[in-house]
Structures are given as C-alpha cells and as structure tokens.
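Student: this one's structure only:
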C-alpha cells in the first residue's frame, strides 16, 4: 500500500501524536506549502531564514493531512506529530522508509559530475526509477527524495549527496544506505569548511563506508591517491583510463578507452576481469564525462541491467541545463557549463572546449569566480588563470569578486592584459561581449548566474564577423 502509516511514522522518529483522530495514511511529506500535495504531512522545519511553524495554517489550506512540529499547538485542528527536532525526526523517518524499500538504492557524490552521473544512472536503469530532483541533495533534500520511494512503483532509487561541512556525509550516507555507491571524483571544492582536498576525500569516502555491507564503491583512479579509498579493497570498482598507474590492491579495475565515433561523441570500451567487456556509443567525448559514464554504466550493470538495454538507453542521454552543453546562438558556438564551478570542473570544461574550438579563429573565455574555497581561494584562482589555454587572438572576461586572482595568474602566463576585461556581474559584461562572433566558453559559480549572458549572443550582431 502506498503512503505512510501514522503509527509507524511516529515509532520511526520517536514522536507523539496529538489528535482526536489520525488520518488512515499520510500520502507523503513536504516542507514547502507551495508544493505540498493533498494528504501530505507538513514538516515544520526551522532554518536560519524561516520557521516552518509559522506556516501551519497555510499547510492546512494547501491540503495537509497532518503536521510534524516541535511543540503542540492547542488551537490548531490538524493532527500534530510532536518531536524535539523536526529535521532530525524527518531524517529518521526517511531512513526507516529507505530501510523498508526492497529495491536497490544507488548513492552518488563527488566534487563535480555528481548530478550528471545521477541523471545518466537513472536513465540507464530504465523504468521504475526514482531520482533526486534538481539539486535536492542536502539534509532536507535527501529525506524528501527517500520518502518518495514507493514500493509499488519503484525498483531503483538514485540519490545524490552533496556536502560542504565535515560530518555532513555521515548523516546523508546513513539515510541513503547505498546498495551501490559512486564518487565521481575528489577535487578542490567547498574548501572553506572542509579545509583541504584530503578533507574532501575523507567526507566523500563515507558514502561507501556507510553503505550496506559489501556494497560496491565505484570511483575513478585519481581517488586512489587517498588512503580512505584504497581501504575499500575488493569492494572498489576503479575506472582506469589508458596510462593509469594504479597501486597494488585487490580492487576491481575498470580499464576503458575511447575512439571518436561518427556522431561527434566517442565509442567507449570497458574491460574488467569481473564483468563481460562492453562497447558503448556516447554523445560526449570529454574525459570527465567519459569517466562519469564509465561509473554510471558499471553501476547499472551491477544492478542487473543488460549491456543491450544500456546501449539503447544511452541514446536518450542528454546533459542537464548549463552542464556542458554546446549551443549555437547567432554567430556563436557556446560551451555552456555555467551551472557551477570549482578548479577541477573548470579544468575539465576547458579541455572539452579547447578540443572542439582549437581551429576557431576567434574565442572568448568568460569565467565567473569560484566560491567556497576558503584560504586557498586566491591561489586556486591564480592557478586557473595561469593555466588558461588562451592564444594571442583570444579574448578573456573575468566576472566577480574573485576576478583579481584569475587576472594575476593570467598576467604571470604572459597573456596580454589588453585582451582581458573584468566586471563585477554578468549583466555588467553584456555590452562588452554581445557583438562577439566565434566560440564562447562560459563557466562560473552559481552565484554569478552567467546564463544571463546567453541571450545577448542570440541578438543580431552590430558588426560584421
């Protein structure tokens, strides 16, 4: 039966119902009255910006069957499940519900590429799949996703886990309790609170450590430089591109190589002693996306999906919005990867852009700053600027408070400053870039919303190209 038994919900979170009569079932859970469905239990979360208890009447008007609260309200007519902390209680409910799910749950994390890998994994699994919607990958998003698992309709759940503080992954991983865990890569992301790349590795590895006993942990070869990943031993499935120098260990090696295909992507061959070799046509060819595909394909094969079904479903794969898509606008070919940015994802994106635009006469690099890098921010921005693959005929635009770091690094590389412009916001740069014709690289942190620049490239040009 779909939905939730109120008595079981109370038992799972240690709460007490205050009500004359309970609903027979709770259809689901929602913390947002704007998205609440009739019959849902409204979760009154308390955050820095709002107190969900202020929205109980709105939840009632939206069709809530009950509310999860931290104290009973005497003049409120809906059944109230009272707990000491509504977020912790919601997470306990989600964990209990996930443990009762008889299908398989795939957990996905990583410094970059986790959303792409999550989407591809869900596509390859076929029908009966629940996946994380958007970026609902945190303390609130993960339980929202897990409580949507329906025993009657779902065979698989693909759940994304995103963190930026030490200890967060333990909470998420204990809820997800993955049957298969994936870490797309470890890189310089969220250093402001995680402190170092080693700190990132420790956190990311916890998704596999807290998975179900014996659960496979999939990751690329670069993760083996961290002891936390080497300790997975026989549970590890390691994506190894040509030339990988892997340390000794009893892990499962996924050797893969690619060659161009006729569709502009690549043909991928994966070989492993533990799996029958597979050949797959991908619509992408950049190293990072290929690595993500190797992990997603292997995860689905470990879940029992046939090679034939995977090959067919790969044709349905489309990259998410602003996540490495090539767009023709006006007289520009734009590499739109501006959803977010960190040093690792910028390096990967630059490689993809240059591989396709190397012969273009004119290229424009637009980079927004990278957030949450802590004390390493200046040095990491300088490193990106210093390694920017620009030619004398290219133009460069830096956007945001961190632009000075990019500029310092680029100057050190010898690139002429006369070809560089710096702006505070994306909209400030419109007049400077709108008449450009050629290939455009667009990437930066979410805070800078560089997609605002896309529209200006589609306008009729005022100059000849």
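Tutor: Received it, and whenever you're ready, just let me know what you need. Remember, predicted model here, so these are calculated numbers, not experimental data.
Student: going forward, measure contacts and count neighbours with C-alpha atoms only.
Tutor: Will do.
Student: and the residue positioned nearest the centre of the chain, which of the three is it?
Tutor: Nearest to the mean C-alpha position of the chain, counting by Cα atoms, centre = their mean, stands residue 115 at 3.1 Å. Of the three states, residue 115 takes helix according to DSSP: H, G, I helix; E, B strand; the rest coil.
Student: count the neighbours of the spatially closest residue to it that is not a sequence neighbour for me.
Tutor: Of all residues not flanking residue 115 in the chain, residue 160 sits nearest, at 7.0 Å (Cα to Cα, 6 or more residues apart in numbering). Around residue 160 there are 29 other residues, counting by other Cα atoms under 10 Å.
Student: measure residue 160 to residue 458 for me?
Tutor: Relative to residue 458, residue 160 is positioned 34 Å away (Cα to Cα, to the nearest Å).
Student: cool, and residue 438?
Tutor: Where residue 458 is concerned, residue 438 sits at a distance of 12 Å (Cα to Cα).
Student: ditto for residue 151
Tutor: 47 Å.
Student: looking at these two, which one has more neighbours?
Tutor: More crowded of residue 151 and residue 458, by other Cα under 10 Å: residue 151, with 18 against 15.
Student: in terms of contact, does residue 338 touch residue 325 like I think?
Tutor: No - between residue 338 and residue 325 there is no contact under Cα atoms under 8 Å: 9.7 Å.
Student: more neighbours: the two, which one.
Tutor: Ranked by neighbour count (other Cα under 10 Å), residue 338 and residue 325 place residue 338 first, with 26 against 15.
Student: straight-line length of stretch 369-381, end to end?
Tutor: 8 Å.
Student: quick check: buried residues in that stretch?
Tutor: 369, 370, 371, 372, 373, 377, 378, 380, 381 (16 or more other Cα atoms under 10 Å).
Student: second structure for comparison follows:
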C-alpha cells in the first residue's frame, strides 16, 4: 500500500508528505523499537485512547514520546497529535482516533488477504499448539504472534501484518480478544479455528468454567460455512464446543490422545521415554510414528491439533520438524545440572499454569520418575488469576498429588496451604517464603534426582525459585549419606552467638550465617505479648485442648505466671494453647501482634507458622540466631524475668541462656550443656 491509500482508508490528514504520497508501506508496528525501515509505518498508541479502548496500561508512555526524533528509518507515523521537531521530514498521518484508524486499516488488510488464517485459543496449550503448527509449516512464510502476545491489540496488529502476504497466518487468541467487549474473531475471520481445551482459569474475572467455555466458543463465530473447527475431544465442554461450532461451519473435527470412535483423529499408541514421547497415528498407508522431545501428555494433545491442522490443509508432515521442535524455554524444559558432587535434573514448567496445565505437568513428571534413582520432588507455586475460586480449584490437586510418584512435595503461597493439609501419606510441606523453600529444595536435589518446578508465571514468587535453583545447585556439594531432610538441616543450622551483657557486642560466633531451626518461636511471641500487657498473676483453670493428657487436662488449676514460666522451657502444647487463649481475643488479634512484631524487628515471616511452634512436616517454620538477637536487644529484661534461660524446641533446642557476664544465643542443639560451658555464670 502507499501512504496516500492508507490516508484514504483511515480518513486521516497527511502532513509532511509532499512528494512522498506514493511511498510504499509493507509493514506496520505499534512498538517503536521494532521500526527499522522506511517502508514501515508506526501506529503511535495514544496514551488515553488506547487505554480506554484497548485496555493498554494506564502507566504506558504515549507512543509519540517513544519516537527518536533523529531516526530517518520510519516510513510513516500514524498519530492523533502531530510530532514536532523531527530531524527528517517523515510523513505523518493525523487521525482523529488512532484506535479506530488502527482497526479500520487492520480489517481492510485482512479482507484483501486470501491465504489461510489459523486461529488458536484454549485455557491451556494454545501457545504450544500455535508454535507447533508454525514449526511444521517452516518451509513456508508464516506469520504468527510475537512471543505470546495474544490480546485484542495484538490480533489487530497481526491483521495489519497480513500486508506482507504470508503463506499462512497462525494467530493465538486469548479471552481478552474474544470476550463480550469485542470479538475480534469476526474480523480475523479464521479459516481454521482451534480450541485446545477448557479449564479452570481467569476466575478473578469470570464466575465459572462454563462461562469460559462460552467465551472460547466465540472464536467459531469468525468461521465461514466452509471453514474448519478443530476441537480437543477430551476437554471439558467438548460437546458444547462442537454444537457451537456447528452453527457456523459444516466442518467440525475432533482429536484425542486415545482411541475413540467419537473423535476424528487419535493416537494408536503412546510410549514414554526419558525426555521424549513416541506415538503413532493410523494413516491410509499404515501407522505413522512421530517423536517429540518432551514428555507431556498435554504436548501430545497439542501435537495432534497441529497434525490435524496440516491434514486439513493437505500439507504433508515432516516428522523431523516435529522431533526438532522446542517450545517456550519454561514449558516442561528438562535440564540436567552438574553440581560439584552429583548430577540433578530439573523440569522447569513455570511458563504459566491453569489447573489442567498443572495436572498435566504432574502427570508428565510421573511418566519420567522411573528413569531416575534419586529423589523424586515436586515443588509448586500457585495457579494465578483464580479469584474467589482459588481454594476450590487448588483442591483439585489433592488427589493428583496423592497419586503422584513424588517422594517430597514442597508448596509455596497461601493458596496451596489447604492442599498440603489434605494430602495424605506424602512427605509434603508448605513454606511461608521462597527463601526457606529454596534452602530445603536444594538439599533434596540429590544424585540422579528429578524435580518438577510448576507455577503460574505471575502472582507468585515461585518463578524466582525456578530461575535461581540451577545456579544454586551448581555450587552445592552434597554428601552421599545426606539423610532425613529436617534432621540434616537442623545439623546444618546449628549455630550460636555469645553476647557481652554489658556492651551488647557479639564476642564469639559460630556458623551464624547458616543458622536455622525446624521449630517456630510461637511460645516466645506469646510470652512477649503478656510481658507487653504487664499482666498481673491470677489463677487459670485449663480448658480442653486437642493436646491434653494426664498432666495437662481440662479443669487443671494453674496460674498466669506458671504458664509464662513454662514458656521459657519447652512448654507442653496445651500450656501454649492456654496462654494464647488468655492473652489474645481471637486468631486475628494473635496474627496482628505477630505480624507487627515481625515487621517492627525485621524478622523472617517463617518464625511462626503454627500456633505452638512445634515441628510439623506439613508446616515449615524457622528462625535464626539473628532473629533471637534482635528480640534479645529489644526485650532483654522481660525475657529473663522467670528464668536465666529461654529454651524453644523439643529434640532440637534453640534459645537464650544468660550468664553473669555473657548471654549465649543458639539454634538447633541436641544438648545445651556444652553451650553453658562457653559462658560464665
């Protein structure tokens, strides 16, 4: 197209275009950094118009502000506001509404394009399916999404790029592009529309999976009667999708990983190998075998969608293109890590997550565990964007994790804490922060281990764990006889500080940079609350607690000061429950005090995961000598009101012991008599 024709279609006014009206434009960009040629037009996003009409971030800069005014390699600037002081007289097309012009031109160009357009949507697998189709069509000129940009603006931007007249266009489409605000499928007009699956996602915006299915089905509205709908026959609402597609086209095809007389395209058999899957499909001339270098059932399903697409296009499949295909770097990417002492394998699948994608990742992990002799580990972060349905959706993982081949399961994020509590017969632990999870995870990645890392890409810190873990492992030396995780981290976390009582200076330290516990400091926190409230002693009749026994029972008389003294020396859980009941009105009151204490003294949020502070496999907690030191400096007179020692923990003891001249602060010791010998009494 030439500049004058673009002006006519959009209804804009040309400026600085004298003598350049017939200049050719063969590409369009809405991102200025990609404008590299005088044959490229830059559609400058107006900050306010594009936010209002296309949902562009309010904080995104105005398109005009991104223009390099000395750049001569721009063919045309399409903008609502004339750009002043350009060094070179670049033609400008001034339009009243840049979004309206953007859409009008995109629709015009799409209507002039006559090669096949393939549109892909789904709650999971749409990016991989789009990339697979493009890979299988690599002998042709293929237009596809940049990265996985699949919102409304990206659909129109790709329609503009059809001006290049590619052999095929393979366009991934999100819910954003086909929701009730605007269905871009009506303008994209795909010749083939693919729905890879329906699953739990986007519940911060939508109320139910059925609503998501209804929206995904809107992709079919762009089909002509001769178009083709391709649908995952195994997905939820598959029948509904077929019925919806049939309203627009006579050609509705389905696929499945398993033989099913009700689907049109399926695998004859599937074999899982280490890091790969081999499967066969029956063709008129016999079985055709394919290999993909991944081990995900979901990727097999996506491959079937891609193969059925090529079959529909009547283009032969080159199996080598399939075998050499590589998805996004974080889609079930298997990576072998060589440490100083051993070899560990990581599967990083933190690209994104819906419930089906997370289940698929766990099942893929299960298919690989037989090839590894070391620990089998699953580490999870939450599925993002579930809104009010988060607990309900995450609960679907309980049975999947129960049935998994994992020896250890580590979970981050509050959304997964209820899941951990309900998984049975598994070594499963919830972590309050990424640092603590990383600390334990690295020790589980022993020789010939396999570890799955799975989470959403946003809304969680978990991807940072996945990013850092390979480098952490490359520096880790691990003894072959490394035993039970919590026994070992307690030994590693053994440390102490000796502090001068008069000056407060640290006069001796041991291993304080590795300091760690497997207990929390709950009793210490509640003791400090009672001290802060300056409570008077009084008699207390103990209540019924789940931990009551012959010594601590309902109706047992005690006093507040007896309870406080008990906190200083490994209290029984019932004593801790009783003190909490006395000093706090409710859970919210206790949480507020604990959170305030953590913030005020810059303590780790792992110091109090459960109420009693007791070690529990399912609730990881920990504190350090430096946490204790901060509290010692702030409350040294209150701490030793009842005793010259404050001991936390049962098997592994942590705390403070005061002598006449020094105080020793320590973590994770079996026997504290040796510690006492280090200070003067």
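Tutor: Perfect, I can see it now. Remember, it's a predicted structure, so these values are computed and weren't measured experimentally.
Student: on that earlier part again, mutual contacts of residue 438 and residue 458 of the first structure, please.
Tutor: 331, 332 (Cα atoms under 8 Å, 6 or more residues apart in numbering).
Student: what count of nearby residues applies to the equivalent of residue 363 of the second structure over in the first structure?
Tutor: Counting by TM-score structural alignment, residue 363 of the second structure lines up with residue 351 in the first structure. By the criterion of other Cα under 10 Å, residue 351 of the first structure has 15 neighbours.
Student: shouldn't residue 351 of the first structure be in contact with residue 288?
Tutor: No - Residue 351 of the first structure is beyond contact range of residue 288, at 9.4 Å (criterion: Cα under 8 Å).
Student: stretch 369-389 of the first structure: end-to-end distance?
Tutor: 17 Å.
Student: also stretch 306-325 of the second structure?
Tutor: 12 Å.
Student: the strand or helix carrying residue 488 of the second structure aligns to what range in the first structure?
Tutor: Residue 488 of the second structure is part of helix 485-492, with elements assigned from DSSP states H and E. Residues of the first structure matching helix 485-492 of the second structure are absent, with TM-score structural alignment as the criterion.
Student: report the buried residues of that helix.
Tutor: 489, 490, 491.
Student: counterpart of residue 7 of the first structure over in the second structure?
Tutor: So, by TM-score structural alignment, residue 7 of the first structure is matched to residue 4.
Student: er, residue 414 of the first structure I mean
Tutor: So, by TM-score structural alignment, residue 414 of the first structure is matched to residue 424.
Student: what sits against its match?
Tutor: residue 402.
Student: from residue 401 of the second structure, how far out is it?
Tutor: 9 Å.
Student: what do those two both touch?
Tutor: With Cα under 8 Å, 6+ apart, residue 424 of the second structure and residue 401 have no common neighbours.
Student: quick one: which of the buried residues of stretch 369-381 of the first structure sit in helices?
Tutor: 377, 378, 380, 381 (DSSP state H).
Student: let me have those in CSV, extended by distance to residue 30 of the first structure.
Tutor: Compiled in CSV, these are given as follows (distance: Cα to Cα, whole Å):
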residue, distance to residue 30 of the first structure
377, 37
378, 40
380, 39
381, 39
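Student: could you verify that the match of residue 414 of the first structure is part of a helix?
Tutor: No - Residue 424 of the second structure is assigned coil when assessed by three-state DSSP, not a helix.
Student: how about the longest helix that the second structure contains: buried residues?
Tutor: For the second structure, the longest helix by residue count, based on DSSP H, is helix 297-313. Buried residues in helix 297-313 of the second structure, counted by 16+ other Cα under 10 Å: 297-310.
Student: following element in sequence after the helix or strand hosting residue 52 of the second structure, please.
Tutor: Assessed by DSSP H and E, residue 52 of the second structure sits inside helix 47-54. The helix or strand immediately downstream of helix 47-54 of the second structure is strand 76-79, counting by DSSP H and E.
Student: on average, how far is that next one from the matching bit in the first structure?
Tutor: For strand 76-79 of the second structure, the mean deviation from the first structure after alignment is 1.7 Å (mean Cα distance after the TM-score superposition for the first structure).
Student: what range in the first structure matches the helix or strand following that strand?
Tutor: Using DSSP H and E, the helix or strand that follows strand 76-79 of the second structure in sequence is strand 92-94. Aligned by TM-score structural alignment, strand 92-94 of the second structure corresponds to residues 80-82 of the first structure.
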